[in-house]
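Participant: The sequence and its predicted three-dimensional model are supplied below.
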Amino acid sequence: MQMPSFFFSPVPPQILALLWEMYGSTLIDCHYDHDAISQVWDSFGSILSESCPLRLPECLAYAPGEDADAVGAPLTAHDAATVGLLIFELPWTLLDDAQRQSISDVPLTVLPMLEFLRAVVAWRVAADCAATTTSGPREGVVDATKTRLQLVVRHSGTGSSSYDALGAHSINKLLAVQGTVIRLSSPKVVCKMMQFRCNLCGSIKNVELEGGPLQYPPACNGKCRGFFQPLTEGAVTEEVQLLKLQESTNAVSSGSSTQGIARVVEIELRGVWMDIAAAGDNVSIVGIVSTRRGDKAAGGLRQLSLKALSLTSLGSHGSSALSSRGRGGDHAASYGYGKVAQFYELVRHPRWMDRLVDSLCPGIMGHQDVKAAMLLALVGGSAKSHVRSNVHLLLIGDPGLGKSQMLRAVAAAAPRSSMATANTSSSCGLTITLSRDPQNGETTFEAGAVVHGDGGVTCIDEIDKGASEHKALLEVMEQCSISIAKAGTLFSMPVETSIIAAGNPVGGKFQPMKSLSENLNLSAPLLSRFDVIFLLQSHTSSASQSITSHVLSMHRTRNHGSNAQDSATLGGAGGMIPTSLITEFVQFAKDTCRPVMTTAAAIVLRDAYIEARKQFATNNTQLPVTPRYLQSLVRMSEAKAKLDLRSEVTSDDAMFAVTLLKRGTKSYMEGGPAGGVPSAHPGGGSKKLSPRDAALANIERLMASNGTDSLTHDEAVGCCADAGCKNPNAMLHQLNDHGALLMSGGRYRLRKKL
């Protein structure tokens, strides 16, 4: 086969030999004039010459689908002359199936050839420039004999393999995996090759190593039969960082062969890929499957690992160098103009908020205020440096009211989420775990639930069952950080996550005579960190028919309900919004909207805070009204503006936040004496409600839940029956006769309590 023309003039043989020594030394049975080099050039030559610009390693921070030219400046003459390493990316989308197959099947052979060919192209460009100009170095011209060129291969977030695909058949193959970083060691120096010299005859022997303990060669093969001693000055070393990647919970639930157990793969990071990820990051890694020596606990057996060729963030940790949040720029180009137009068209719908609330967990009937608060927690407030922007939500109520189902629904709708159960989790499992590497004894950290939810939401179920682990949540909920001081190690990391927790009252039934903390077995510091608290109570007998019909209809349309939902007309009135579209909208709102508080909204929030302070001083409510109350109103107002894709917080947004917070407070305050006034004795302990007061409290609670100021006769009778009245109809007539209720047009309205 005839060699390509560039292999001859103007590339001297000594330059080709030098470049081959730099890039092709691992290919023992191949040379730069081999036919395989010509075949690779015929396949990739045009791409290497036209679509692979050289860049600094700092340009690796751009996200998939983003134009690299918009992120990194062109390579300057100073950079080209001073840096020792430059990178070039092989555009995966421009490759055909045959090219991708060749890279995936034999990466250990093809990738060094591609680096060699790109170095030859760079040298020829430099030689042509030197022959045509005498004005000094030109922009972007690199001396390939002095600067190392490293190939970067990314799959742009697509084509990722399942963790089940990692096996003996995939060794030396190129694979892409996605997951969450749960453990990251510190960089360490390992020896790739060590020189040994015989202590008698002086013969030199080179031994390739895999890191770890030094392995001495056997006795010298000469007549001397001497022993070899290491020559440290001739050793070849490199830095390696080990990373443990856990597959996402979605992959586990979608049918993994591990029966619900998330698999973990070990990643080896080298060179430019070290120290750019953090525990909790959601990343995509492309690498070559290999084997490495296991630790002593595993019996020293070899285990599979992945030698990373690229690491790309998928919207993760705020401190990571790869994070794409807050980059600014043209968001329409990032998300697509059609998708952005669809988002703004959705917001223009007159019933936009109602549709969004109804589309979140449609299997649970009602609880509109709770779902609205969950949506606010998904987007959060505007990020600030001095206060947190995350909205924390607590759901309490009797068992069987759908709290866990709503937690799963909001976790599915969040762009990034994690879910844990407090009664089966330790404080380390909720935050981070301090451990030691079994091989070298170095201190490492493994991510817990809140770290996995960084940048999104963390759902904690049965929070009342894990009282000993509550202290671990105090710092992350207020300071948005996790700190550890243990065994002489100080560690702190930022964590931005919204906590959405659910729990049951003590004994399984909410007791109005007790305080909120006594009902929940939660400490006052933890309760004060929740922005909104909702009490979910069992439905009244009048609502049983509606709930029964709703549940049965969900089962009747089970086989085709999801398709009907996904195919609903998004612009039609009352159409359900698919969960996938809610996820995309939430991410878009978080990335693009930074609403600013207006004067009118600030006045509304100020008046609401002052009024709440007066009520606390007069009525001694169960939860104190502190400046945290005002900060909660600010965050919820900003979150409401985000859901409407506005740049300013209006007075309507402020009123929405005030009303929602009042309804949350009212939900657990109405059980006290006189429909919500708590006990005057600290810690609870009030008289039992009379049937008359209990019936009035039930009627007021149902009106607030329905958002109306009147009830039908059947609904009012049901409230009296739930209050324990022996004759509900007689109690209803008595309330009407005494003026507590007024009947008008066949409906009952609540009058001011007597």
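Facilitator: That came in fine, so what should we check first?

Participant: Please count neighbours and contacts with C-alpha atoms only from this point.
Facilitator: Fine.

Participant: what's the first-to-last distance across stretch 733-749?
Facilitator: End-to-end distance of stretch 733-749 (Cα to Cα, to the nearest Å): 13 Å.

Participant: Which positions in it come out as buried?
Facilitator: Buried residues in stretch 733-749, defined by neighbour count with 16 or more other Cα atoms under 10 Å: 735-736, 740-743, 747-749.

Participant: Identify, by residue count, the longest helix of this structure.
Facilitator: The residue-count maximum for a helix in the chain (DSSP state H) belongs to helix 107-132.

Participant: what helices or strands is it leaning on?
Facilitator: Other helices and strands packing on helix 107-132, by 3 or more Cα pairs under 8 Å, 6 or more residues apart in numbering; DSSP states H and E, are helix 13-23, helix 35-50, helix 97-105, strand 148-153.

Participant: got the angle between that helix and helix 13-23?
Facilitator: Here helix 107-132 runs at an angle of 140 degrees relative to helix 13-23 (axes from the mean of the first three to the mean of the last three Cα atoms, to 10 degrees).

Participant: neighbours of Pro13, just the number please.
Facilitator: Applying other Cα atoms under 10 Å, we find 13 residues neighbouring Pro13.

Participant: I meant Ser161, not that one.
Facilitator: Ser161: 13 surrounding residues under other Cα under 10 Å.

Participant: Comparison target below:
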Amino acid sequence: MSFDRASVFNTSVLPGEQNDDQFSEVIKAFRSFILEFRMENQYIYREQLRQNLLVNKYLLTIQNDHLIVFNEELNKKLVDDPAEMIPLFEQAITDIARRIIYLNNEEIPTTFPSCQLVLLSNDNKVSMRDLSSSHIGKIVKISGIVISASTLNSKVTKVALMCRSCKHTLQLSVTTSLGDINAPKSCQAPQQPNSEKPSCPPDPYIIVHDKSTFIDQQILKLQETPDMVPIGEMPRHLLLSVDRYLTNQVIPGTRCDMVGIYSIYQAKQPRRDGGQSNVAIRNPFMRVLGIHTATDDSRIGNSVTFTEEEEEEFLEMARSDGFYETFANSIAPSIYGNEDIKKAVACLLIGGSKKILPDGMRLRGDINVLLLGDPGTAKSQLLKFAEKVAPVSIYTSGKGSSAAGLTASVQRDPATRDFYLEGGAMVLADGGIVCIDEFDKMRDEDRVAIHEAMEQQTISIAKAGITTVLNSRTSVLAAANPIFGRYDDMKSPGENIDFQTTILSRFDMIFIVKDEHNPKRDMSIAHHVMNVHTNGGINNEDEDVEGEIPIQKMKRFIMYCKQKAAPRLSEAAAERLSSHFIGIRRELKKQESHSAERSSIPITVRQLEAIIRITESLAKLELSPVASDRHVTEAIRLFKASTMDAVTQGSADTDEIKAQVTVIQAHLKKRLPIGWSTSVETLKREFCHSNKMPKFVNFDEFALQKALYILEKMDTIQFRHQGKSVFRSGL
């Protein structure tokens, strides 16, 4: 019956009576299952088919668990020989649908649309890497991310052929989803009595399209999820063929489970020397029978179920005292300190509440965080941990990422030569987070490409005749270094940060992480690092006892929060937030009026929305339906410790050092006439460690080095002998 299986077929023009009887028995069994299976005194499939027919949908969705309960032998036949059983199943559905619509036999027309079977399964998933020749022709269930979807095309099911010479017509049923139609190589016209058989040329048949039957078909490409790919290997992908009502159900970036028949097809692959390709080699694909995806609101929420014990445990955890501190300390426990950054990452993982306004405008609830600082401050480790604990996440590096790799690219199908879209990192991480390391190493044009994705959470494509919009509802956690490699205290934040204002305004929290030389803190970090290296494997059990949450439980809790909680601001909290924002803008205006330059980190309405999102995430972390004044207080504190601190970073210290540098520069010019030289150590003794010159006792070595550096840039002093001596060369 079908040529989709890995078997050798012998067919005849007229099938035997035994086969007809066997097929009729199978159709009768499928028919009885649809009509007689019931749950809680309700015939679910009979009613489902009736409801679908009322809206002109000729399909029926079947759970294979129900078929196992009703008739295990029938399910075994379906699993062992799906390519032959599914047409019989669909014929049984069509017969029942015809009876439902036309009660009287006289009213039944000769042509009736064929109904489609949609099969869903709760069987164990098979990894894409484990699919082998033993699965060919069997029903399998796989999961992954849809990375591309072709446009709809027409697939022929019954093709009408006509001989060019003698006009003989032939009807063929096409069962393969992919590959070419195998038309007869010679004319099949029977020899008429008292006449000679016409001599027709080879390959005489042409397709008569208006007498052929077509259905809609779409080709998808499914890729492994990043957590299923072993380190150092490329992700595998598989072609999927969906038809009829299963088309246009998924878009690039959708995470879904696919149930279908693992099949093979012969692709067009002519050799370079002009010969034929090896006909014994077949390419694998899956003929999809059912698609299971999460709902549009949350890719990870509604696809996960929780037991009553889990829900009680999560509620008890969220309402316990000090849970916010415990959850934040459980983020990257191997990293010492950085409490506020860990709390910001906790808010990013939980996220705020998405809102859809009456006019259709969407307000994002995802929080974006930028970590900007010196090397060796554990920024990349925080990103790696966030990627590990987030239910949906993608980690990428700025230097190795392009605009197309982050957003979407347009590819050309080698078979049909049509263009189709392949989603990038921000599309594939829809509903999760994207961790971008080395954010400052990206090219400006690549960084600009994610502007729309970070605020509107969509990606607009207008390439090669394709104009579309893809969803990218992701949070961005980025890490970057200052423009000079290390943060320069002598320069303003705008001079240290090599980012445009447009990208900085899209980050809800910006942390400047400096590697400060503090002996007490250095000792604590050294003890912590040594403890991790010496007792790292033993400490895991102790950490659980101390109250830190394991990674798997934290991941499940994040899923639960995203699914169940959507807090809103109370009136008092909203009033306090608005007055606080007005106060911030007033202070910023005063600072800009006193200084010559404007801040490179803007404080706009986006920052007010950022504080609202942080407040909602703190309430969501406690599974509270309303964000109270307590949550607003912590959100304002976090915002001040991050973005506001970055705006006014080291302003008082910088002014003091600048004053010292100005005084030192004047004395250096007096100390070194043009043409004179001296050593740096002598200058240090005179300016920083001399008791004979009380004027200069309080001067810092850092200020001296800055003064020498500035004078060198002004071409008034030259360094020689690797900075050990100083020579005044003049203007």
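Facilitator: In hand now; what should we look at? Values in this document were obtained by computation on a predicted structure and should not be read as measured data.

Participant: rewinding a little: just curious, which of the buried residues of stretch 733-749 of the first structure is nearest to Leu243 of the first structure?
Facilitator: Using Cα to Cα, Arg749 is the member of those that lies nearest Leu243 of the first structure, at 64.0 Å.

Participant: Can you tell me the closest non-neighbouring residue to the closest one?
Facilitator: Leaving out its chain neighbours, the residue that sits closest to Arg749 of the first structure by Cα to Cα, 6 or more residues apart in numbering is Ser710, at 4.5 Å.

Participant: any idea how far the one you found lies from Asp722 of the first structure?
Facilitator: 18 Å.

Participant: go on, Asn736 of the first structure?
Facilitator: In this view, Asn736 of the first structure and Asp722 of the first structure are 18 Å apart by Cα to Cα.

Participant: Test my guess that Lys354 of the second structure contacts Ser298.
Facilitator: No. With contacts counted by Cα atoms under 8 Å, Lys354 of the second structure stays clear of Ser298, the gap being 10.3 Å.

Participant: In the stretch 501-650 of the second structure, mark out all the strands, start to finish.
Facilitator: Using DSSP state E, counting those that start in this stretch, the strands found in the stretch 501-650 of the second structure span residues 509-513, 568-569, 626-627.

Participant: follow-up on the earlier one: just the ones of the buried residues of stretch 733-749 of the first structure in strands?
Facilitator: Taking DSSP state E as the definition of strands, these contribute 741-743, 747-749.

Participant: nearest to Leu309 of the first structure, of those?
Facilitator: Nearest to Leu309 of the first structure among these, with distances taken as Cα to Cα, is Arg749, at 69.7 Å.

Participant: Counterpart of that closest one over in the second structure?
Facilitator: Aligned against the second structure by TM-score structural alignment, Arg749 of the first structure finds no counterpart at all.

Participant: wait, doesn't Arg749 of the first structure sit right on Asn736?
Facilitator: No. Shown here, Arg749 of the first structure and Asn736 do not form a contact pair, counting by Cα under 8 Å, at 9.6 Å.

Participant: Would you mind grabbing the residues shared as contacts by the two?
Facilitator: Shared contacts of Arg749 of the first structure and Asn736 (Cα atoms under 8 Å, 6 or more residues apart in numbering): 742-743.

Participant: residues touching the alignment partner in the first structure of Pro567 of the second structure, list them.
Facilitator: Superposed on the first structure with TM-score structural alignment, Pro567 of the second structure falls opposite Pro595. Going by Cα under 8 Å, 6+ apart, Pro595 of the first structure touches 382, 638, 641-642, 646-649.
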